[in-house]
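**Q** What shape does this take:
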Amino acid sequence: MRQTNQTQVTEFLLLGLSDDQHTQQLLFFLFLGVYLVTVLGNLLLMFLIRVDSRLHTPMYFFLCNLSLADLCFSTNIVPQALVHLLSRKKVISFSRCAAQLLLFLIFGCTQCALLGVMSYDRYVALCNPLHYPSIVTWRVCVQLAAGAWSSGILVSVVDTTFTLRLPYRGSNNIAHFFCEAPALLILASTDTRTSELAIFLMGVVILLLPVSLILLSYGRIIVTVVRMRSAAGRLKAFSTCGSHLMVVILFYGLGIVTYMTPKSSKEQEKLVSVFYAVVTPMLNPLIYSLRNKDVKGALRKVVTRNLPCRLGIFHRP
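**A** Next comes the predicted model:
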């Protein structure tokens, strides 16, 4: 595992979250439980949106894309973390580390863009309800979703290129539980200011621009809702936007702390990463399903339709 100053690093050692074996075992079961809930929650949400015609609307189309990004985002990180929590040799090759970094950024940046798109959808729905069907057509939805995924890919390629183009000839010990740009830049054998500047500028594109769109959209939404005469209408409007705002605050807040603020302690960075890389993908489907009567109604419809058949109860024709 030793590397000389003249030898290019071919593999990295992920130091993980703790050196204590008992703590690692507890983290294994915690991460496993969170990951299973993440997979089941996002798959169930995508399934309900697919089978229930009442959910065939632009809002749920974007939500389905967000669930797919969440699922891929978590799957790229957590399974490997689970293996390393039970392994003595927490090694990852340079190529696998590069692939994990690229995919992590693709799905994470796509989530950022999708949350901005969803805020625009809510703005049009609440502020221009009469023109909503003509503005947010299915063609526009596909174009917006494709734009979100494309921007995620573009930003991730730039960030990954500026991170991995640096020479790594010194220490190969990553003080993290997965390959993330800030943790890798610390190990570079040369000046990293250019790469840090490029990553910061990409952060402006994929974090601050969507946040600006979200703030502008919700500023207009709040003005529109306050002007509503009906208290029930105001409550319904805030309830519709509440789930999206909760996800925005969680994901963007943690992302900005990691990529847009001065360097913090390694332990703080790892703790923040656990929340947005492991916990947030689990919370998204729970927030949208528990706070959304349409999703709960779709789930109730599926259960009541299939449960009698599962129990062997059949109605006579």
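**Q** contacts, neighbours, all on C-alpha from now
**A** Fine.
**Q** Check which helices and strands the helix ranked longest in the chain sits against.
**A** When the chain is parsed with DSSP state H, its longest helix is helix 94-127. Where contact means 3 or more CA pairs under 8 Å, 6 or more residues apart in numbering; DSSP states H and E, helix 94-127 is packed against strand 11-14, helix 58-85, helix 132-135, helix 138-164, helix 209-226, helix 231-259.
**Q** For residue 202, which of the ones you listed is the nearest?
**A** With respect to residue 202, and counting by CA to CA, the nearest of these is helix 138-164 at 6.0 Å.
**Q** Could you also give me the structure for this next sequence, so I can compare it with the first?
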Amino acid sequence: MTLAYLPSPSQGVWHLGPLPIRAYALCILLGIVVAVMWTGRRWAARGGRSEDVVDIAIWAVPFGLVGGRLYHVITDPELYFKSGEDPVKAFYIWDGGLGIWGAVALGAVGAWIGCRRKGIKLADFADAMAPALVLAQAIGRWGNYFNQELYGRPSGLPWAIRIDPAHRPSNTPNEAFYQPTFLYESIWDLTVAVALVWIDRKWHPNRGRLFAIYVAAYTAGRAVVEALRDDHANRFLGLRLNDWVSLIVFVGALVYLWVRRDKPGTAAVAEPDAGSDPNTDTDIVTDSEADPDTDTDTVAGTEADPDTEPTPDRPDPQASATTPTVRDREADE
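**A** Presented below is the predicted three-dimensional model:
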């Protein structure tokens, strides 16, 4: 007998007259609001306008919700379309069932449309959004707690979660306590969010690389969580379908990071001089991103000749020591 455990919620739906208020939906909405607000602050810190984030979210959020539901229905069609099931339930998004990679994929399409309308580079916006997106996932996972879903194998651990009989899997109907995999994933998502903020402040990865780090980190943690689950899932070559998707996405993120790495002779990040303002942003553009009219001796990573006198054709090296930052370029766009 388990002496300590996490209790199941007494209810996941509250009614205001005829209107049902579902905890699952509230968790998803709270995650979206937090993500939009935090992304707005991060985008403004990069020289953009925080209000642009709301305009982009108007496109990204609906696309993401549709994509998440489509992914779930396509990868588990027997839950809705086999004999005896009601196909209409495929639209019951409030009952749970949002596939993260469908949400990210189609949400990215919506974000791309919103960015195009604003003249914003999607890769730069994705970097600003990455920590906020994984934080939204951490919040949204608590919707699974209220729905009593996405738990793992039977467990006697003191933090195992008690699942009501109506929500237990058919293969273990007499087991009451299970691994709270939704909790593990939520904690991992919070860890990734903190790590992304630290990485961003220390190395300033740009051009979509911070987003790629988020993808790689999330999929690594998701693989561990999937290994603890024992609920229904379609399998291919012995692995759960979600494992294969995570593996492919993980490799894709690593390939992107390799392709977009800083090449020799470039400097995506430059340390400030000893006498410079410590508050000055050091996310310096690379040689390939510099203004073609800028003398290459003054681009980050190259020292100008101190004996050279400034002329109209050659600006003062000291005056041009601070090259345009990513934030400056985004603001100009």
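**Q** What does the TM-score come to for these two?
**A** Superposed pair, TM-score by TM-score structural alignment, normalised by the length of structure 1: 0.35. Supporting alignment: 177 aligned residues with a CA RMSD of 6.1 Å.
**Q** could you redo the helices and strands packed on helix 94-127 of structure 1 as JSON lines and give each row distance to residue 173 of structure 1 and mean neighbour count?
**A** What follows is those, written out as JSON lines (distance: least, CA to CA, whole Å; neighbours: other CA atoms under 10 Å):
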{"stretch": "strand 11-14", "distance to residue 173 of structure 1": "5", "mean neighbour count": "19"}
{"stretch": "helix 58-85", "distance to residue 173 of structure 1": "14", "mean neighbour count": "20"}
{"stretch": "helix 132-135", "distance to residue 173 of structure 1": "51", "mean neighbour count": "14"}
{"stretch": "helix 138-164", "distance to residue 173 of structure 1": "16", "mean neighbour count": "18"}
{"stretch": "helix 209-226", "distance to residue 173 of structure 1": "34", "mean neighbour count": "16"}
{"stretch": "helix 231-259", "distance to residue 173 of structure 1": "20", "mean neighbour count": "16"}
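**Q** Out of the ones you listed, which gets nearest to residue 268 of structure 1?
**A** Of all those, helix 231-259 comes closest under CA to CA, at 9.5 Å.
**Q** so how far is that closest one from its chain's centroid?
**A** In terms of CA atoms, centre = their mean, to the nearest Å, the centre of helix 231-259 of structure 1 is found 14 Å from the chain centre.
**Q** on that earlier part again, out of the helices and strands packed on helix 94-127 of structure 1, which comes closest to residue 117 of structure 1?
**A** Judging these by CA to CA, what sits closest to residue 117 of structure 1 is helix 138-164, at 6.9 Å.
**Q** and the closest residue to residue 250 of structure 1 other than its chain neighbours, how many neighbours?
**A** Among residues not flanking residue 250 of structure 1 along the chain, residue 280 sits closest, at 7.2 Å (CA to CA, 6 or more residues apart in numbering). By the criterion of other CA atoms under 10 Å, residue 280 of structure 1 has 21 neighbours.
**Q** Reformat the helices and strands packed on helix 94-127 of structure 1 as TSV; add distance to residue 25 of structure 1.
**A** Listed next are these as TSV, based on distance: least, CA to CA, whole Å:
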stretch	distance to residue 25 of structure 1
strand 11-14	16
helix 58-85	7
helix 132-135	51
helix 138-164	32
helix 209-226	38
helix 231-259	26
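**Q** orientation of the helix or strand that residue 47 of structure 1 is a member of relative to helix 58-85 in degrees?
**A** Using DSSP states H and E, residue 47 of structure 1 falls within helix 21-51. Interaxial angle, helix 21-51 of structure 1 versus helix 58-85 (axes from the mean of the first three to the mean of the last three CA atoms, to 10 degrees): 160 degrees.
**Q** Just the buried positions in helix 21-51 of structure 1, please.
**A** For helix 21-51 of structure 1, the neighbour count (16 or more other CA atoms under 10 Å) marks 24, 27-28, 31-32, 34-35, 37-39, 41-46, 48-49 as buried.
**Q** Just want the angle from the longest helix of structure 1 to helix 231-259.
**A** Going by the same axes, to 10 degrees, helix 94-127 of structure 1 makes 160 degrees with helix 231-259.
**Q** what angle separates helix 94-127 of structure 1 from helix 209-226?
**A** Using the same axes, to 10 degrees: helix 94-127 of structure 1 against helix 209-226 is 20 degrees.
**Q** buried ones in helix 94-127 of structure 1?
**A** 94, 97-98, 100-127.
**Q** What of stretch 235-244 of structure 2?
**A** Neighbour-count burial for stretch 235-244 of structure 2, counted by 16+ other CA under 10 Å, picks out 240, 241, 242, 243.
**Q** Could you tell me how many residues sit around the residue lying closest to the last one once chain neighbours are set aside?
**A** This points to residue 243 of structure 2. Leaving aside its chain neighbours, residue 243 of structure 2 sits nearest to residue 223 (6.2 Å; criterion: CA to CA, 6+ apart). Here the count is done by other CA under 10 Å, and residue 223 of structure 2 has 16 residues near it.
**Q** Look up how far residue 184 of structure 2 lies from residue 223 of structure 2.
**A** Here residue 223 of structure 2 is placed at a distance of 12 Å from residue 184 of structure 2 (CA to CA, to the nearest Å).
**Q** and for these two, which residues touch both?
**A** When CA atoms under 8 Å, 6 or more residues apart in numbering defines a contact, no residue borders residue 223 of structure 2 and residue 184 alike.
**Q** what helix or strand is residue 67 of structure 2 on?
**A** helix 50-75.
**Q** Pull out the buried residues from the helix or strand that that helix is followed by.
**A** Per DSSP H and E, the first helix or strand lying C-terminal to helix 50-75 of structure 2 is helix 78-81. If you call a residue buried by 16+ other CA under 10 Å, then helix 78-81 of structure 2 has these buried ones: 79, 80.
**Q** and after helix 78-81 of structure 2, which helix or strand comes next?
**A** Downstream of helix 78-81 of structure 2 (by DSSP H and E), the next one is helix 100-118.
**Q** which residues are contacting that following helix?
**A** 52, 55-72, 121-122, 125.
**Q** could you flag which of those residues are buried?
**A** Looks like those have 52, 56-57, 59-61, 63-72, 122, 125 buried, using 16+ other CA under 10 Å.
**Q** Quick one: the strands in structure 2, in order.
**A** 13-16, 19-22, 161-162, 177-178, 235-236, 239-240 (DSSP state E).
**Q** Tabulate those (a markdown table), appending distance to residue 202 of structure 2.
**A** Converted to a markdown table, those look like this (distance: least, CA to CA, whole Å):
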| stretch | distance to residue 202 of structure 2 |
| --- | --- |
| strand 13-16 | 43 |
| strand 19-22 | 40 |
| strand 161-162 | 38 |
| strand 177-178 | 39 |
| strand 235-236 | 40 |
| strand 239-240 | 36 |
